[in-house]
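Asks: no sequence on hand, only this structure:
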C-alpha cells in the first residue's frame, strides 16, 4: 500500500526513489574528473543563466557552454528507457515532462548564446570528456581572436 498522499506505489518504492541522486552521479563525477585533469575549470550544478531556474551539470560561463549528463531512465534514452510496470501512467508522464523541459532548456540557452552539450549516462566518459575539452578549447580560441 502506498503511503498516504504519496506518488510512490509502495513504501519500499518511495525509499528507493528518494535515494536516487539528482547531482554528483557516478557518470557526472567521472566526466568532471577527466575534464578537470585536462586543466579546465567549471561550475558544478549551476544555473547558466541566473534568472533561469535550470541547472546544468557543468557550466563554463566565460565561453557559454552548458553540459548535461542525462540519466537514461529520467530523460527517456531511446536505447535504454523502459516504461515501468507499476504506476506506469504517472512515471511515463514524468519522463515525458522531463524530455520536454530538456528541449525547452536547450532552446532557451541557445537563444541566449549558449552552446548546450548533452550526453547520456551510458556514453563512454572518456569520449564525453574529450568532446567537452575540445569544445571549450575551441570556443576559448575563437573568443580571443581580434
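Replies: All right, it came through fine. The structure presented is a predicted model; accordingly, all values stated were derived computationally and were not measured. Numbering: from 1, shown residues only.
Asks: alpha carbons only for contacts and neighbour counts from here, please
Replies: Will do.
Asks: next SSE after the top helix by length along the chain?
Replies: Longest helix in the chain by number of residues (criterion: DSSP state H): helix 88-111. Going down the chain from helix 88-111, the next helix or strand is strand 115-120, by DSSP states H and E.
Asks: which strands or helices does that following strand pack on?
Replies: strand 65-70, helix 88-111 (3 or more CA pairs under 8 Å, 6 or more residues apart in numbering; DSSP states H and E).
Asks: what about versus this one:
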C-alpha cells in the first residue's frame, strides 16, 4: 500500500525528468571537458539518444536504473502497489530499449549505455570506450 495519496504520487511522478538529468549532465560535462562535441536527444535517430557524437558515429544513453531495469542494482526495485502495471511498464521499457539499440547498430552506430548508479565510477573510461568502439566490430557496450 502506498504511503502517500494519489495526488501526491501524481505530483511526484510529474517532476521526474527525462532530459538533463543529473547523471546525464555529469557525462555531458565530462565529454565537453575532454574536447568532445555532441548533439542532444536527436529525433532523427531511434530512441532519441541522450548524447550523439556524430564524428565518432557513437550514441550514449544515460539510463536510470529504476526505469530501465538495471539488473542487480538495488535502485531497480519494483513498487509494492500496482505491481502488474509496473512490471508490464518495465518490460515494455526494456523491450523498447533493445529494439532501439538494435536499430542503431544496424545503421552502424556504436551504442554505449551508462547506468545511473555507475556514472561516477565509470566516467574515466568514457574516452577510451568512444575511441575503441569506433575501431571494433562489436557495437553495443555497457561501461566496463
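Replies: Everything's here; your move. Bear in mind that the values here come from a model prediction, so they are computed numbers and not experimental data.
Asks: ranking the helices and strands packed on strand 115-120 of the first structure by burial, who's on top?
Replies: strand 65-70 (a mean of 22; mean count of other CA atoms under 10 Å).
Asks: which residues does that strand contact?
Replies: Contact with strand 65-70 of the first structure is made by 27-28, 48, 56-60, 114-121, 132, 136, as judged by CA atoms under 8 Å, 6 or more residues apart in numbering.
Asks: relative to the second structure, which residues correspond to the longest helix of the first structure?
Replies: Aligning helix 88-111 of the first structure against the second structure (TM-score structural alignment) gives residues 83-106.
Asks: how far off centre is the matching stretch?
Replies: Mean C-alpha position of stretch 83-106 of the second structure versus that of the full chain (CA atoms, centre = their mean, to the nearest Å) differs by 12 Å.
Asks: do the same with stretch 69-85 of the second structure
Replies: Here stretch 69-85 of the second structure is found 17 Å from its chain centre; the criterion is CA atoms, centre = their mean.
Asks: residue closest to the middle of the second structure?
Replies: For the second structure, the residue sitting closest to the mean C-alpha position, by CA atoms, centre = their mean, is residue 63 at 2.4 Å.
Asks: can I get the helices and strands packed on strand 115-120 of the first structure in TSV with distance to residue 77 of the first structure?
Replies: As requested, those are exported to TSV (distance: least, CA to CA, whole Å):
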stretch	distance to residue 77 of the first structure
strand 65-70	8
helix 88-111	9
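Asks: which one of these lies nearest to residue 33 of the first structure?
Replies: Nearest to residue 33 of the first structure, of all these, is strand 65-70, at 13.7 Å by CA to CA.
Asks: the closest one against the second structure, how far on average?
Replies: Per the superposition on the second structure, strand 65-70 of the first structure and its aligned residues are separated by 0.5 Å on average (mean CA distance after the TM-score superposition for the first structure).
Asks: where in the second structure does that strand fall?
Replies: Taking TM-score structural alignment as the measure, the second structure aligns residues 58-63 with strand 65-70 of the first structure.
Asks: out of the helices and strands packed on strand 115-120 of the first structure, which is closest to residue 17 of the first structure?
Replies: helix 88-111 (11.5 Å).
Asks: which ones are touching the closest residue to residue 45 of the first structure other than its chain neighbours?
Replies: In this structure, residue 45 of the first structure finds its nearest non-sequential neighbour in residue 57, 4.5 Å apart by CA to CA, 6 or more residues apart in numbering. For residue 57 of the first structure, the contacting residues are 23, 28, 44-46, 66-69, by CA under 8 Å, 6+ apart.
Asks: same check, this time on residue 117 of the second structure
Replies: Counting by CA under 8 Å, 6+ apart, residue 117 of the second structure makes contact with 64-65, 73.
Asks: just the strands in the second structure please.
Replies: Listed in chain order, the strands of the second structure (DSSP state E) span residues 39-40, 51-53, 58-63, 110-115, 140-142.
Asks: including distance to residue 102 of the second structure, could those strands go into JSON lines?
Replies: Converted to JSON lines, these look like this (distance: least, CA to CA, whole Å):
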{"stretch": "strand 39-40", "distance to residue 102 of the second structure": "20"}
{"stretch": "strand 51-53", "distance to residue 102 of the second structure": "16"}
{"stretch": "strand 58-63", "distance to residue 102 of the second structure": "12"}
{"stretch": "strand 110-115", "distance to residue 102 of the second structure": "9"}
{"stretch": "strand 140-142", "distance to residue 102 of the second structure": "9"}
